[in-house]
Structures are given as C-alpha cells and as structure tokens.
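coords please:
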Amino acid sequence: MSVKVGQQCPVEKTVSLLSNKWKVLIIRELLIETQRFNALQRTLGGITQKVLTSNLKEMEKSGLVNREVFPVTPPHVEYSLTSRGRSLEPILETMAVWGLAYMAEEELQLEES
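Below you'll find the predicted structure:
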C-alpha cells in the first residue's frame, strides 16, 4: 500500500499522531469515558505525570483530545476525545483483534514446544 497525498504518506501521518504506546493507551481509556488527569494516570499505571501531560498537550494540539477546565476551587480539568479522536476507534479495535490472534498463536506455539 503506497497511497500518498501530496508528498506525505497517510500511514506515516497516522503513526506520527499515535507515535508512542501512551497515546494509543490514552485514546483507549478516553474511548471508554471522559476522565480527570489523576484518574487517567491511575488507569494507565506506569505513566509519569510529565509524560502524561506532554502526551495530552500534543494530542490536544493535533485535535484528538479536548481539555475542559471547570472554574471551581480547586481547579477541575477533564479530558475527552474529540470527534477526530473518536474516529480512531476502528483502528484500535482492529489492533485489539490482531493482538488477540497473535497472543493465541503465541500461546499455541508455547504449548507445542
């Protein structure tokens, strides 16, 4: 598959938007529900505050994530997916199906050895 729009490959663009495991996992969690920062960090487990903040800012800039600040004390911020972010759901579903098949194959190979 070598479809290009102008000089940019659309697969390359998609990969650049989902450039690391954390972004994919953030999208996975926000597909389930809107979340506050601390809840998202707990759910992801293993992600540092700095890495989560950086990824959320990048994803907000690229139009995948919406950040809503509620004017209360203490400040309350919630993160959700934009419609563009939600449009990645079929990609994550396909990744999950492929991952399940891969893990099943891997398990069969271990049982055979």
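
use CA for all of it now, contacts and neighbours both
Will do.

list the buried residues in stretch 18-28.
18, 22-24, 26-28 (16 or more other CA atoms under 10 Å).

same check on stretch 51-59?
Across stretch 51-59, burial judged by 16+ other CA under 10 Å covers 52, 55-57, 59.

out of these, the closest to Glu33 would be?
Nearest to Glu33 out of the buried residues of stretch 51-59 is Leu56 (CA to CA; 15.3 Å).

leaving out sequence neighbours, find the closest residue to the closest one.
In space, and not counting its chain neighbours, Leu56 is closest to Val65: 7.1 Å by CA to CA, 6 or more residues apart in numbering.

so what's that neighbour up against?
By CA atoms under 8 Å, 6 or more residues apart in numbering, the residues touching Val65 are 56, 59, 79-82, 85.

following up with a second sequence; could you model it the same way so I can compare the two?
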Amino acid sequence: MLSIRDALEAVEGRWKLLILYALSENPKRFKQLAREVSGITDKTLSKELKSLELNKLIRRDVYNTFPPTVEYSITPHGLSLEKVLDELHYWGLTHRREVIGK
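Here you go, the predicted structure:
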C-alpha cells in the first residue's frame, strides 16, 4: 500500500497528469502549457510544476536570453508513466462513450 500511496502523492490532483500528458510530446514554455491545459490558472500551474519538479517528473530549464526563456520537459522518470497515461487516456475514451454516449 505504501508504494501506491507514494505514486498517488506524486501525481495527485486534477492537473498533474494533464501537465505530464501535455509535456509527453515535447518541451513547452509556461504559456504554452497554460493554453494546452485548459481551465488551469497560472498560480495553480506554477504550483503543480514545482511539485512535479520536486518529484523529478519534469525538468525546468532556464536559458540565458533576454528576457530569460524557461522551458519545461518531461524527465525519463516522468516518461516511465507513459503506459499509465496511455491506459488512462483509453479508459477515459471508453468511459466517456459509456456515460455520455459520445
């Protein structure tokens, strides 16, 4: 049970899996993520990115430009959730058809 608790704490909440899914294709800047993860506020996105970074699921790269460019990317540890994200995606499609009928 401890391992499941650890896993849930790392990806808990409404947004973390959506952020990881958005980053699974390629690195993105903050505003790109905010657009892709519709409905999230900038404050919440910032908090969730910090948490994902602490759990080593994403990496934050700052480039020496003016103004500084910050880019977020998924780490190899974060990519290890790929099967979970894919299965959740397919389950969500089936669930949507079952419940909503679309």
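
need the TM-score between these chains.
The TM-score (TM-score structural alignment, normalised by the length of structure 2) is 0.92; 102 aligned residues with a CA RMSD of 1.5 Å.

circling back: so what corresponds to the residue nearest to Leu56 of structure 1 in structure 2?
With TM-score structural alignment as the criterion, the equivalent of Val65 of structure 1 in structure 2 is Ile58.

and the strands in structure 1?
For structure 1, the strands defined by DSSP state E occupy 35-36, 65-70, 76-81.

give the aligned equivalent of Ser46 of structure 2 in structure 1.
Superposed on structure 1 with TM-score structural alignment, Ser46 of structure 2 falls opposite Thr53.

and that match, how far is that from Asn38 of structure 1?
Separation of Thr53 of structure 1 from Asn38 of structure 1 (CA to CA, to the nearest Å) stands at 11 Å.

just the helices from structure 2, written as ranges.
2-11, 16-23, 30-36, 42-54, 76-79, 82-99 (DSSP state H).

which bit of structure 1 covers the longest one?
It stands for helix 82-99 of structure 2. With TM-score structural alignment as the criterion, helix 82-99 of structure 2 aligns to 89-106.

average offset between that stretch and structure 2?
Once fitted to structure 2, stretch 89-106 of structure 1 is off its aligned match by 1.2 Å on average (mean CA distance after the TM-score superposition for structure 1).

for that stretch, buried residues please.
For stretch 89-106 of structure 1, burial by neighbour count (16+ other CA under 10 Å) applies to Leu92.

so how far is it off the chain centroid?
Distance of stretch 89-106 of structure 1 from its chain centroid, counting by CA atoms, centre = their mean, to the nearest Å, is 15 Å.

can you list contacts of that stretch?
Residues from elsewhere that reach stretch 89-106 of structure 1 (CA under 8 Å, 6+ apart): 24, 28, 31.

could you do stretch 7-26 of structure 2 as well?
33, 36-37, 40, 45, 48-49, 51-52, 55, 58, 72-74, 78-79, 82, 85.
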